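Enquirer: Pasting the sequence and the predicted coordinates here, then a few questions.
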Amino acid sequence: MFSDDEKVCDVNKSSSVSVLMSNLIRGDLLPSSLIWITSRPAAAIQIPSKYINRVTAIQGFNDHQKEEYLKKKISDEHQADRIISHIRRSRSLHIMCHIPVFCWISATVLQNLLKQDDSAEIPQTLTEMYIHFLLTQINMRNQKYDERAPEKLQSNRDVIVKLAKLAFNQLMKGNVLFYEEDLIESGIDVTDASVYSGICTEIFKQESVIHQRKVYCFIHLSFQEFLAAFFVFYSHVVKNEESLKPLLNRRYQLYSQTKCLYMLLESTVNKSLDSVNGHLDLFLRFLLGISLESNQRLFKDLLTHTVNTSETIQRIRHYIKDKIKADEHLSANRCISLFLCLLEMEDQTLEIQEFVKSENKLSLAHCLTIAYMLQISEKELDEFDLKKYDTSDESIRRQILAVVNCIKAYSSGCMKEEGCCFLDPDPGFTPE
C-alpha cells in the first residue's frame, strides 16, 4: 500500500504484510536487500516503477519445450505423437500450452479422451479443457473405489460443490492458501477421508507449516478460479442467491427477485473491470464459458439441471463488445481479457474483423488487443490495412505482430504478404 506513510525501519517491529512489503520495496526496511517477487502482471503494475530496478518475465514453454514435455509426460510414443498433432492443429490450444500447468492438464485430458475414442472431439477452449480435467479426476476416483451409482453421483457432487464454495469464498477474499477454519466454513470435514481420496489428490493439497499447522491450497490458482466460477453458476441453477451477494453488491435484491442470469454475468463483468489487480479476469472467463449450454451438458451429473442460456449469452456478448469499443480508458490487459471472454463464448475471428473495420481512431490498448487476438485466432484475416488508422507510430509497430495471421497487410505504403522475411511466427516475437 504505497499511499500509506507508515514507515518500518526496525527489523524487530511487528507489522502487517502489506506495510512490511511496501517498506521493503521502498528500501526503508533492510535497504541493502535484493527482492524478487513472483506475480501476475496485473498485480505487479501496482508497484510504482521508480522502485523497480529490473523486471523478469517468465514466458513458459516455447514450442520445442511443449513437445519435449509432452513426450516425457506420455510414455507411449505413438500416443504422444497423436496428442502433439492434435494440439498443433488447434492454434488457441497450442498457444495456451506455453503455460506448464495447462500443458499438464492438456496431456491428462487428451490421453484419457483418445484412449476412449480415437476420433473424440478435442476441447478447444480453456473452460472445456478444465471441465474435462475435472471429469477425468472424478472418473478415476469412481473406478478406483467402484461405488454404486446413486451414492457415487451424490458423493461427487457434494465434494466438488464444497470445494467450489471454498474456492469462491477465498477468491473473493484474495486468498490462495487456506486453513482448517476456512474448510469448515465451506462445510468440508477435514477428517473425512473422501476429501483426500482420488477426487481431490490431483486438484487439492495440504502441507504442514510452522507448529505443524496445516495449510491447504488448490494445485494452481487457475483451478481455484475455475471451481469458483462453477460454484457461482451452480448457485444460480439451484437458486442459492445468498452465496452470490459478493458479486452482486447493490443489485443483489433485484437479482434475488428475478434470478436473472444476465444480471449476474453483467455484474461480474463490471466487478472484474473494477478490480485493481485483475484477480477476477480468469474467473470471469471461466464463468462465461461454463454458462454455455454445451459446457453445461459436459458437467451433467454435477449440475442438478441445465438452463437455457442462448439469449443471455448473446446479450452478454454484445455488452462486452460495447465495453471494448466505448471505454477509451480500458487498459490493454483489460481489453485482451474481454476479448478472451468472447472467445470462451465461441465468438470467433468474424467479430475481430467487424471491430477492426468499425474503428478509425485506435488507442495503443486497442492496437495491442487486436494484434494479440489475431495471433491466437483460428482463422486468418483476409486483409489488414494499418495505414487507414489514426494512431501512433508505437501502435503501428505493435500491430506488426498481427500480420503473421493475415493473408495481406498494408503499412506505410508498402504491402507485406504472408512469408515476408522480417515476420517471425513466434507469438513472443517483438520487431525492432
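Expert: Yes, it's here. A quick note: this is a predicted structure, and the numbers were derived from the prediction, not measured.

Enquirer: From here on, just use CA atoms for contacts and neighbour counts.
Expert: OK.

Enquirer: Could you say which helix or strand holds Met352?
Expert: Check again: residue 352 is Ile, not Met. Using DSSP states H and E, the secondary-structure element containing Ile352 is helix 349-358.

Enquirer: OK, contacts around the residue most central in space within the chain?
Expert: Taking Cα atoms, centre = their mean as the criterion, Leu282 is the residue nearest the geometric centre of the chain, at 3.2 Å. Contacts were defined as Cα atoms under 8 Å, 6 or more residues apart in numbering; by that measure Leu282 touches 222, 225-226, 337.

Enquirer: okay, pairing it with this:
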Amino acid sequence: MDTDLIPVGRGASAHGTESGGEEEDDMMWDRDLDLPDTCDVERAASPAPSYLSMESGTMDFSGSNPDPDDLTTRIELERPDSCVSSIYSLESDEDVEKEMKPELRVRKKAKVIPYNAAKPELAIDPNQKRHPALTVKFTFKFLEQVLKKLSESHLKFFKKYLWERYPEFFRDPLDGLDILDLVDKMLECCDIELALKITTHVVQYMGQKKLVEYITGHLQRNEVRYALRQQLKQQYSTIYEGCPKQGGSADFESVYTEHHMTVGMYAPPNNEHELRGAVQELKVEPRYNYKPLKNTELYVSSLEEQKYLRLLVMKGVAGSGKSAAAQRYILDWVAETAHEHIYFVFPLSGARMLPTLDTDTTFHALLTALFPCVAELTDLEFEDCQVLFIMDEVDELVYELDFLYTHCWCDMNTTVSTRLLLINLIKGNLLHSSYLWMVIRALASCELPNDRISQVVEVRGFAEEAREVYFRKRHSNDPALAERMVKYLRANNTLFIMCHLPLFCWVVSTVLQKVFQKFPPGQEPPSTITEMYTRLVQVYFNKRERRRSQCDAVAKKWEDDRVLLMKMGKVAYTMLEKEIFQMVTSHWKEDEIDPQQVIVHCGLVTEYYREKYILYQEKLRCFIHPTVQEYMAALYVFLSYKNSGKNVMDTSKMAMIKLRDTSLTDLYKYAIEKAVHPKASAKHHYDLFLRFLVGLGAESNQGILGSFINHVGCKASATEDAARLIRKKIKDNPDLKKCLEELFPLEGQGKQ
C-alpha cells in the first residue's frame, strides 16, 4: 500500500477501519489506513493560505510549535488551480461563503505523541466543579442559538470540521443532522463543558470573532443571572399582607391568588352594592372592551410582534394587589416557569431610591449596591439579553422627577445624580432597549410622560371565584376554618363584594380568625361590617404614616391624619346627601383637599378616566368603593359628635348656634329618621350609613379608631335607646334588623 498519500477523514477514526470510498465535496475518503490516536500538523509549502494561516486561531493539533524533525504526520493541501482563497483562510464572517473544497492528504510517520496535547480544548480540570448555572436546559438552548447565527455554509463547515477533528465523539458524519439534532448529538456524546469548549474552539477557528464574544459574554451573564435569581428568591419568597411588622410575613405561595387584570385606562372601580345593585355613576362603559390579561402574558412575544412595548404602567386602587402581581412575575422568572424571553429582572424600590435622588453615582454602581452580582458586568445591553426593570413604590418618587427640563443622558458608567439617571431610564434614553414596568397609583401616573407609555394595565383585585380561593389557600392547614369563613362571607354580601380587594380579604381573615375563637362551630357570630371597615381605614392610614416616614428626606409637608380624615369624611357625607358617588371639583376647593394627599398618600380615593366625547377624556375621582364612601360619611358624623359635640345632620338654626345640647340618642334618632324616610328607604339610600353609624357606637370599634377619637365609650342608655328606636322602625324598613347586630357585635344572634 502506498502510504505517502492517504486521505484524511473517516480513515482517521479510532473506532475501526472500513474499506471503500466515496466522493464528497471533491475530497477522496479512504478508511484503509489505521492511523494512530494523534497526529502532528505542519503546514506544507503553498502559495495560498492553509489551515494554519488564519488570524483568528491556528489549527495546531500539537498545541505547540514542534521542530520539523519531530513531526510524525504532515497535512498538505492539494487544491485546484484558483485565484480565490480557501474557506480555511478566514479573516471575516463573509469569506466562508467562497467555499473552495480543498483535498487533504496525510503522510504518516512512525512517531506518536500524546493525544490530549493535540487538542487543548478538550482538557478539563477534574478538581473544578461545574457552575450550577450550567444546566443541560441552558446549554441546549444556548448552543441552538449559537448555531442559528451561522450561515448555511458556515454551518456545513462546522459539521464537517466537528466530525473530522473529534472522531472519538462522532463516529458518523453529521451532514444530515439539523440544528436541534446536532445539538442533541453533541450533548449526547460530550459533557456540557466539552460541548461548549468544542463549539467555542470551532467558531474561533472559523474566524467568527463576534460569535466568540457572544459565547463568552453569554456564559458570564448566565452565571450572573443565576446569582441574581438566588438573591431574588430569598428576597421575594415571603410577603407582608397589610402593614409590615416583625414576624408578620407569610409564604408567598401559600397566600397568593391570581388577580383580575385588564388592558386599558378607562376601568372604573368596583361598583357592586348589596342594596343598590350597582351604582350607575360608576358603571362600566359597554363600548370599552376590557380585555382580560394574565400575569404570564405581560411582555410576551406575541404582543411585542404587534406593538412595541417598553414602558408598561400598572395601575389600580390601593390594596388591589399591584405589588403582589409584580412579585408573582419575579418569582415565576426566578423559578424559570415563565418569562424565559427575559434575561435579567431588576426590581427597583422607589421608596429606597427617594432619599438618594441628589446623590451622585453611576447607574452601574446603583445596580451593584442593590444586586452585588452585577458588579462583574460592565454593560447590560447585550445581544439576546433582554433586561426588565420593575419599579414599585414610586408614587412619591415621580413627583420629585422633572421629565420636561432634564437633559438627555445615555451613559450608565459615568457619575451623575440618581435623579438624572431615573428620569432618563423612564424616558428610555438610558438603556433604551430595556423594558420598564412601573407599579403606581392613578394620580401619580399622570406625572409620567404620556408619549413614553406603551401600555396601561389595570389591576382590579380578585374575581368572584378567586375570593374563595384566597381564604382556602390562606387557611389550608385548617380547611374547616376556611370553609366557615367562606360560608360567613357568602351570607354577608357586603363583605363578600368588598373582598374584591386583597387587602380587605386579609383584614376579614384576620378578624374572623379571632372572632370564631369566641363562637364555636354551631354558634354563628353576628354579621357585622363596621369593625372590618374600621380596621381597613386604620390600615390605610398606617400605610400612609409609613410613606410619610420614607419621604422625610424630601421635606414635604403632610397633613395631619385627623384633619385629613375629617375632610374626606365631610366630602363623603356631602356626596351622600346629594346622592352622588363622583367627586366634583367644588368639593376639593371648598374643603381645601389636596388630591395628592387622599389619592396617592392615603389611597381611600382613586382616579380614573372616561372618554366623554371624541378625543376628550374626562378625569373622574371617587372613593375606592361606594360602601367606603358610606362608611366615611358615618365616621365623619360620629367623630363630629364625639370630638366636638355636634350633630352635623341637624341643620336647624338652634343647632347651628349651639343653643341645644346633642345626645347620642338624638344622633341615632336623626339617622334612623333619614333611613326610614319613604324616598330614601325605597332606594336603601341611608341603610348602610345607619349600620356603620350605630356600629361605631360599640366600644370595641371605638378602640380601633385610636388617635382619631378623643375618648372611648358611650352610655349604655344611649345604646338601649337606639335599639328600641330601631325595633320600632323595622316594620317600615326590614333591613334595619342588621343594625341591631352592629350595636351588639360581641353577642350571638340569638341574644340579639
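Expert: Ah, there it is. From a predicted model like this one, the values you see are computed outputs, not experimental measurements.

Enquirer: And the TM-score between these chains?
Expert: The TM-score (TM-score structural alignment, normalised by the length of structure 1) is 0.54; 278 aligned residues with a Cα RMSD of 4.1 Å.

Enquirer: ok, back up a step: and the helix holding Ile352 of structure 1, what does it pack against?
Expert: The contact analysis (3 or more Cα pairs under 8 Å, 6 or more residues apart in numbering; DSSP states H and E) places helix 349-358 of structure 1 against helix 364-376.

Enquirer: Tell me the residues of structure 2 aligned with the helix it packs on.
Expert: Helix 364-376 of structure 1 lines up with nothing in structure 2 when matched by TM-score structural alignment.

Enquirer: Tell me which helix or strand the aligned partner of the residue nearest to the centre of structure 1 in structure 2 sits in.
Expert: With TM-score structural alignment defining the correspondence, Leu282 of structure 1 maps onto Leu688 in structure 2. For Leu688 of structure 2, the host element (DSSP H and E) is helix 687-696.

Enquirer: Report the mean deviation for the helix or strand following that helix after fitting onto structure 1.
Expert: Once helix 687-696 of structure 2 ends, the next helix or strand along the chain (criterion: DSSP H and E) is helix 699-705. Compared with structure 1 after fitting, helix 699-705 of structure 2 has a mean deviation of 0.9 Å; criterion: mean Cα distance after the TM-score superposition for structure 1.

Enquirer: where in structure 1 is the aligned partner of helix 699-705 of structure 2, by residue range?
Expert: Going by TM-score structural alignment, helix 699-705 of structure 2 lines up with residues 293-299 of structure 1.

Enquirer: what's the answer for stretch 326-335 of structure 2, then?
Expert: Using TM-score structural alignment, stretch 326-335 of structure 2 corresponds to no residues of structure 1.

Enquirer: show me where structure 1 has strands.
Expert: In structure 1, the segments counted as strands under DSSP state E are 204-208, 214-218, 381-385, 406-411, 414-417.

Enquirer: Pro100 of structure 1 is nearest to which of these?
Expert: strand 214-218 (15.6 Å; Cα to Cα).

Enquirer: ok now the closest one, how far from the chain's centre?
Expert: Mean C-alpha position of strand 214-218 of structure 1 versus that of the full chain (Cα atoms, centre = their mean, to the nearest Å) differs by 21 Å.

Enquirer: That strand maps to which residues in structure 2?
Expert: Using TM-score structural alignment, the residues of structure 2 aligned to strand 214-218 of structure 1 are 619-623.

Enquirer: Quick check: the gap between the corresponding residue of structure 2 for His132 of structure 1 and Phe541 of structure 2.
Expert: Under the alignment (TM-score structural alignment), His132 of structure 1 maps onto Arg535 of structure 2. Look at Arg535 of structure 2 and Phe541 of structure 2: by Cα to Cα, to the nearest Å, they are 10 Å apart.

Enquirer: same deal with Leu147 of structure 2?
Expert: From Leu147 of structure 2 across to Phe541 of structure 2, the span is 58 Å (Cα to Cα).

Enquirer: cool, Ala675 of structure 2 as well?
Expert: 29 Å.

Enquirer: repeat for Leu564 of structure 2
Expert: The gap separating Leu564 of structure 2 from Phe541 of structure 2 is 10 Å, by Cα to Cα.

Enquirer: in the superposition, what's the average offset of the match of strand 214-218 of structure 1 relative to structure 1?
Expert: Looks like 1.6 Å for stretch 619-623 of structure 2 (mean Cα distance after the TM-score superposition for structure 1).

Enquirer: Could you check that stretch and say which residues are buried?
Expert: By neighbour count with 16 or more other Cα atoms under 10 Å, stretch 619-623 of structure 2 contains the buried residues 620-623.

Enquirer: correct me, but Asn492 of structure 2 touches Ser527?
Expert: Yes. Taking contact to mean Cα atoms under 8 Å, the distance of 6.4 Å between Asn492 of structure 2 and Ser527 places them in contact.

Enquirer: So if I had to pick from these two, which one is more boxed in?
Expert: Ser527 (20 against 16; other Cα atoms under 10 Å).

Enquirer: Strands of the stretch 351-500 of structure 2, start to end?
Expert: Here the stretch 351-500 of structure 2 has its strands, by DSSP state E, counting those that start in this stretch, at 360-361, 387-392, 416-417, 435-439, 453-459.

Enquirer: what's the first one aligned against in structure 1?
Expert: To tie it back to what came earlier, the one meant is strand 360-361 of structure 2. Under the criterion TM-score structural alignment, strand 360-361 of structure 2 matches nothing in structure 1.

Enquirer: which helices and strands does that strand pack with?
Expert: Secondary-structure packing of strand 360-361 of structure 2 (3+ Cα pairs under 8 Å, 6+ apart): strand 416-417.

Enquirer: Residue range in structure 1 corresponding to the strand it packs on, please.
Expert: With TM-score structural alignment applied, strand 416-417 of structure 2 matches no range in structure 1.

Enquirer: and which of the buried residues of stretch 619-623 of structure 2 is nearest Ser586 of structure 2?
Expert: For these, the minimum distance to Ser586 of structure 2 (Cα to Cα) is 12.3 Å, reached by Arg621.

Enquirer: In space, what's closest to the closest one - neighbours in sequence excluded?
Expert: Nearest-residue entry for Arg621 of structure 2: Glu607, 4.4 Å, with adjacent residues in sequence omitted and distances by Cα to Cα, 6 or more residues apart in numbering.

Enquirer: circling back: relative to Ile704 of structure 2, how far out is the match of His132 of structure 1?
Expert: With distances taken as Cα to Cα, Arg535 of structure 2 is found 7 Å from Ile704 of structure 2.
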